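A.B. asks: structure here, sequence nowhere to be found:
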């Protein structure tokens, strides 16, 4: 009886994990497509960048609402509002790179391809090995806080070298976040597919921008 009960619980756990993974990756795919469409619209309309203050207020405000309503249908509305807003802020940035560099299209596509390879590779590794990466949570939290503050300083005081260092830090930190979040889904540390989607989306978004900045700095033709 005990063996049967344990086996039943194990099967239920596997089914729950598979459902969580399926829902997360389905929603992630939809939000990435929606965000890309919003970025494309912003580029087509040549919309100006809203600025750092509006971007931060919009991002953290929508992130708060997404988290607050993550257990209801409103959570889906806010996750699309958040990723759509981030897509709108991405469009002007991409236009800037396309206009500033003669090989801008190659830089964007290379950054996009690199982001895809890193995400698929790390997610595949976490899913295949089923290794628990919860031990890097503290390091990631501290690292992201330090990188965020350094990024603001680089922007406010116009320090190119610091900005590049922050981009390199974000590539490593966002890669760690992908491993951590995927591991959390597998091992039951994250059971809300809306919040899992947001975490992975933000990691992909920041990874792409960081790679793009590094590629432009070292391989951009003005």
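C.D. replies: Perfect, I can see it now. If you're wondering where the values come from, they're calculated on a predicted model, not measured in any experiment.
A.B. asks: going forward, measure contacts and count neighbours with C-alpha atoms only.
C.D. replies: OK.
A.B. asks: for the longest helix belonging to the chain, name the packing helices and strands.
C.D. replies: Longest helix of the chain, by residue count under DSSP state H: helix 2-44. Helices and strands touching helix 2-44, by 3 or more Cα pairs under 8 Å, 6 or more residues apart in numbering; DSSP states H and E, are helix 73-100, helix 160-186, helix 193-219.
A.B. asks: correct me if wrong: residue 111 contacts residue 204.
C.D. replies: No - applying Cα atoms under 8 Å, one finds residue 111 not in contact with residue 204, separated by 11.0 Å.
A.B. asks: from residue 68, how far out is the residue nearest to residue 203 when sequence neighbours are not counted?
C.D. replies: Leaving aside its chain neighbours, residue 203 sits nearest to residue 174 (5.0 Å; criterion: Cα to Cα, 6 or more residues apart in numbering). Distance, residue 174 to residue 68, using Cα to Cα, to the nearest Å: 24 Å.
A.B. asks: use this one as the comparison:
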């Protein structure tokens, strides 16, 4: 009985160490990729590069996402993560430039950036401190993101501003849920690869920021 108890304690300690290591590796890589994405976005803004368009953006995103998933267990997976986040930074630059060109553009961008940081840090801290299991949200998030993605495409191709705003609001809620879900996955062993955990959190932050930017920009407009 005593031996079993000791074994349980040892396993518990090992599991805690592995979780802490996974969290540390994930957040270190996430910080690095966010920094790199900011640099590529800055380059795009300085040179006033045009947005590549939705088709190229989707092909680049899903192609690099697939490549990262394939290489997630090798050192090349890290290179692929930087390629993905760097590419997404390039697509973000023209969007930010467009908002900065508005009369109150700098304020809109800073509000969206600040709100994104507060939401991410707050939800991450809550998931870690509470240690609640949010795995039950997986199915809902998958369906919700798919519906919002398709609705976003419809809003874009059929030029429906109202639907576009609704999609942005949906993405704010869905990305907030995804941050809780993925952080919980890391803590409870549902996600054991820090590269894929980084990608999920990065995509959540990226979509959260662009959605908030759209909403704040729309409601700040005097038109």
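C.D. replies: Cool, the structure landed. Since we're looking at a predicted model, the values are computed, not measured.
A.B. asks: one step back: tell me which of residue 174 and residue 68 of structure 1 has more neighbours.
C.D. replies: residue 174 (25 against 13; other Cα atoms under 10 Å).
A.B. asks: could you list every residue that touches the more buried one?
C.D. replies: 203, 204, 206, 207 (Cα atoms under 8 Å, 6 or more residues apart in numbering).
A.B. asks: again, 7 Å this time
C.D. replies: 203, 206, 207 (Cα atoms under 7 Å, 6 or more residues apart in numbering).
A.B. asks: kindly reformat those residues as CSV containing distance to residue 100 of structure 1.
C.D. replies: Formatted as CSV, those follow (distance: Cα to Cα, whole Å):
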residue, distance to residue 100 of structure 1
203, 26
206, 21
207, 21
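A.B. asks: give me the nearest residue to the aligned partner of residue 25 of structure 2 in structure 1, chain neighbours excluded.
C.D. replies: Structural alignment (TM-score structural alignment) places residue 25 of structure 2 against residue 23 in structure 1. Spatially, and ignoring its direct neighbours in sequence, residue 23 of structure 1 is nearest to residue 193 (6.3 Å; Cα to Cα, 6+ apart).
A.B. asks: so what's the residue count around that neighbour?
C.D. replies: When neighbours are defined as other Cα under 10 Å, residue 193 of structure 1 has 22 of them.
A.B. asks: now swap in the one 3 residues further on and tell me
C.D. replies: As a burial measure, residue 196 of structure 1 scores 22 neighbours (other Cα under 10 Å).
A.B. asks: just residue 47 of structure 2 next, same as before
C.D. replies: Residues near residue 47 of structure 2, counting by other Cα under 10 Å, number 10.
A.B. asks: then residue 52 of structure 2?
C.D. replies: The tally of other residues near residue 52 of structure 2 (other Cα under 10 Å) stands at 13.
A.B. asks: with residue 81 of structure 1 as the reference, measure out to the residue nearest to residue 23 of structure 1.
C.D. replies: 16 Å.
A.B. asks: turn the helices and strands packed on helix 2-44 of structure 1 into a markdown table, columns for distance to residue 7 of structure 1.
C.D. replies: Shown next, in a markdown table, are those (distance: least, Cα to Cα, whole Å):
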| stretch | distance to residue 7 of structure 1 |
| --- | --- |
| helix 73-100 | 33 |
| helix 160-186 | 18 |
| helix 193-219 | 25 |
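A.B. asks: for those, which one sits closest to residue 127 of structure 1?
C.D. replies: helix 160-186 (7.3 Å; Cα to Cα).
A.B. asks: how much does the one helix or strand residue 156 of structure 2 maps to stray from structure 1?
C.D. replies: Element membership for residue 156 of structure 2, per DSSP states H and E: helix 138-157. Following superposition, helix 138-157 of structure 2 is found to deviate from structure 1 by 0.2 Å on average (mean Cα distance after the TM-score superposition for structure 1).
A.B. asks: picking up where we left off before, for residue 6 of structure 1, find the nearest of the helices and strands packed on helix 2-44 of structure 1.
C.D. replies: Between residue 6 of structure 1 and the helices and strands packed on helix 2-44 of structure 1, the shortest separation by Cα to Cα is 18.4 Å, and it involves helix 160-186.
A.B. asks: in that closest one, what counts as buried?
C.D. replies: Using 16 or more other Cα atoms under 10 Å as the burial criterion, the residues of helix 160-186 of structure 1 that qualify are 162-171, 173-186.
A.B. asks: cool, stretch 96-114 of structure 1 as well?
C.D. replies: 97, 98, 101, 103, 104, 106, 107, 108, 110, 111, 112, 114.
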